[in-house]
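In: from the sequence below, what's the structure:
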Amino acid sequence: MIQLEPISGVFNRERALQATYPMRMLIVREGSGFLCMNSGDHELLEKRIFFIPEEGLVRLDGRIKSGYWLNFSSMLYAEFLLQHLDPLAKNLFLNLSYRDLTPQESIKTYSLLDQLKKEIDAKKDLRFLAQYLSLFLGFTAGLDGYLAALTLDELQQVLRFRAILDQYYREERAVQFYAEGMGMSVGKLNKFLDRVLGKSLTVLIKDRIMREAEELLLHSDFSVDQISRILGFEQTNKFLTSFRRHKGISVLQFSRLV
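Out: Predicted coordinates for the structure are as follows:
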């Protein structure tokens, strides 16, 4: 579903880069030359990150001293689109596009890629990797503006928390579980989340559950009883009450609105 490998060396346009999955990114830390596509040649400038469309061979002509070649499945990209409704997100891989990172963004990007590589090599759960990748894309594309203001350590902590939350929110409601996963006390984690995200752990868990509830109500054929069970509610009435409190309207009213 996802491959991430360091890339370096001298390349000529006679040989295309290989990718197992259709969504492709080239992250150049140090390099010179060109990325060659059917649409034309594009400079391999330092600290440049390319978002490469599904169609077309990727050829390099030049030298990369340090970089990363990332490719991943459409399914993982779909998770990113669920969280980023901005039209820029949908168009990110339609045509070849790139973004030049600031020195600070570049440092953060490579640190996140190093950590993502460790998570992939450790064979982390696919939902964990999907959430990590989604936030990484949001950061590198400049869509998650609040992430840019965080320190590298804070950024890594936010990505790890979101990945853990997305992996376990259906089964785990206990704040202690997430605190242990983050290696923090409940108090320290709550203080951190309130500072960087403006919400408590309990609220973030409920928000994630209700976001999934909305998605299932909108885009699945499951009954309300089935959705209730999927989301870990012992009784449908508890789900209905929680939904009303969260949205301010009933499940029935929400379904009629859409």
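In: only C-alpha atoms for contact and neighbour calcs from this point on.
Out: Noted.
In: where's the residue positioned nearest the centre of the chain, which helix or strand?
Out: The centroid of the chain falls nearest to residue 134 when counting by C-alpha atoms, centre = their mean (1.0 Å). Per DSSP states H and E, residue 134 falls inside helix 126-140.
In: any buried residues in that helix, and which?
Out: Using 16 or more other C-alpha atoms under 10 Å as the test for burial, helix 126-140 gives 127-140.
In: return the distance of that helix from the chain's centre.
Out: 2 Å (C-alpha atoms, centre = their mean, to the nearest Å).
In: got it, and stretch 46-64?
Out: Offset of stretch 46-64 from its chain centre (C-alpha atoms, centre = their mean): 21 Å.
In: quick check: end-to-end length of it?
Out: 9 Å (C-alpha to C-alpha, to the nearest Å).
In: second input sequence below; structure requested for side-by-side comparison:
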Amino acid sequence: MIHLEIIKGRFKKDKALNAEFPIRLLVIKEATGLLCMNSGDYVLSPGRVFFIPEEGIIRLEADVTSAYWLSFSGLLYSEFLLQHRDAQSRNLFMSLSFKDLTNIQAQKAFTLLEQLKREILAKRDVSYLAQYLSLILGFSAVLNAELMDLNVDELQQVLRFRAILEQYFKSERSTEFYAAGMGMNSRKLNAFLKKAFNKNLPELLYARLIREAEELLIHTDYSMSMIAEILGFGQANSFVSNFKKTKGISALEFRKIN
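Out: Presented below is the predicted three-dimensional model:
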């Protein structure tokens, strides 16, 4: 589902760059030359991140000292799309695009990729790898302004929080629970979440619950009572009112138009 390797050497345009999976990311650490596609040739430069669509053969005419070649499946990519629903995110891999990271941002990206390589080798579960991939894509595409100001340790804490939230959002609501999972007190957790996400814990919890509710409303025929129970709401009325308050339409209306 995901493959990451460090590539280096002299590459000739007559040989395509192979990928294990259809969606691809090329992160340049140090290289000179060109990335060549039917749409044109693109200069390789340190800190440049290429977002490569499923269609299209990739060829390099380059001397590569070090670059990260990452490919992954649509299943892992779906977590990123669920977390980033704006048009810029949805179109990230529609055609070849790239971002140029600053030296500091690039060093953070390299560190995250090195850690991802270790996580892959450790055979971490799919949900964890999906969270990690989503973090790397959000960071390298400069989609989350708050993330860009975080140091590497804080970015790792973001990943830890997302993993805990993903496991317990249906059953746990208290700040104390998530603070304990993060090894922080409640005050420190709230300050960290505000810095990393510009949101507090209740906002993040309900955003995740509503996201899950949308999936259940679209892909199942569960009743409102059943969805409320799955998501840990005490009563169906509580779920229905929270959904309408967040989305601006009722859950039934949302189901009809989707």
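In: packing partners for the helix holding residue 134 of the first structure?
Out: Helix 126-140 of the first structure makes packing contacts with helix 74-83, helix 103-121, helix 145-148, helix 152-168 when contacts are defined by 3 or more C-alpha pairs under 8 Å, 6 or more residues apart in numbering; DSSP states H and E.
In: relative to helix 152-168, how tilted is it?
Out: Helix 126-140 of the first structure and helix 152-168 are oriented at 140 degrees to each other (axes from the mean of the first three to the mean of the last three C-alpha atoms, to 10 degrees).
In: now do the same contact list for the residue lying closest to residue 230 of the second structure once chain neighbours are set aside.
Out: In space, residue 230 of the second structure comes closest to residue 170 once its chain neighbours are excluded; the distance is 7.1 Å by C-alpha to C-alpha, 6 or more residues apart in numbering. Each residue near residue 170 of the second structure by C-alpha atoms under 8 Å, 6 or more residues apart in numbering is listed here: 209, 230, 231, 232.
In: pick out the most distant pair among the residues you listed.
Out: 209 and 230 (10.0 Å; C-alpha to C-alpha).
In: okay, the two: which has more neighbours?
Out: residue 209 (22 against 15; other C-alpha atoms under 10 Å).
In: check the spacing between the alignment partner in the first structure of that one and residue 171 of the first structure real quick.
Out: If you follow residue 209 of the second structure across to the first structure using TM-score structural alignment, you land on residue 209. Going from residue 209 of the first structure to residue 171 of the first structure by C-alpha to C-alpha gives 10 Å.
In: joint contacts of the two?
Out: Shared contacts of residue 209 of the first structure and residue 171, defined by C-alpha under 8 Å, 6+ apart, are found at residue 231.
In: residues touching the closest residue to residue 130 of the second structure other than its chain neighbours, list them.
Out: Once flanking residues are discounted, residue 130 of the second structure sits nearest to residue 76: 4.8 Å by C-alpha to C-alpha, 6+ apart. Residue 76 of the second structure makes contacts with 1, 2, 126, 127, 129, 130, 133, as judged by C-alpha under 8 Å, 6+ apart.
In: got it, and residue 117 of the second structure?
Out: Residue 117 of the second structure is in contact with 4, 5, counting by C-alpha under 8 Å, 6+ apart.
In: for residue 93 of the first structure, same thing?
Out: By C-alpha under 8 Å, 6+ apart, the contact list for residue 93 of the first structure reads 23, 51, 52, 53, 54.
In: ok, it to residue 141 of the first structure distance?
Out: The gap separating residue 93 of the first structure from residue 141 of the first structure is 11 Å, by C-alpha to C-alpha.
In: the nearest residue to residue 59 of the first structure once chain neighbours are set aside: neighbouring residues, count only.
Out: Using C-alpha to C-alpha, 6+ apart and skipping the chain neighbours, the partner closest in space to residue 59 of the first structure is residue 16 (4.5 Å). Each residue near residue 16 of the first structure was counted by other C-alpha under 10 Å, and the total is 15.
In: and residue 214 of the first structure, by the same measure?
Out: Neighbours of residue 214 of the first structure under the rule other C-alpha under 10 Å: 17.
In: now swap in residue 57 of the second structure and tell me
Out: By other C-alpha under 10 Å, the burial measure for residue 57 of the second structure, its neighbour count, is 15.
In: ok, the counterpart of residue 133 of the first structure in the second structure - contacts?
Out: Using TM-score structural alignment, the equivalent of residue 133 of the first structure in the second structure is residue 133. Residue 133 of the second structure makes contacts with 76, 77, 80, as judged by C-alpha under 8 Å, 6+ apart.
In: find the nearest non-adjacent residue to the last one, please.
Out: For residue 80 of the second structure, ignoring the flanking residues on the chain, the nearest one in space by C-alpha to C-alpha, 6+ apart is residue 134 at 4.5 Å.
In: now the one you found: how far from residue 193 of the second structure?
Out: From residue 134 of the second structure across to residue 193 of the second structure, the span is 17 Å (C-alpha to C-alpha).
In: likewise for residue 77 of the second structure?
Out: Distance of residue 77 of the second structure to residue 193 of the second structure, computed by C-alpha to C-alpha: 24 Å.
In: same deal with residue 81 of the second structure?
Out: 21 Å.
In: assumed residue 56 of the first structure was part of a helix.
Out: No: using DSSP: H, G, I helix; E, B strand; the rest coil, the secondary structure at residue 56 of the first structure is coil, not a helix.
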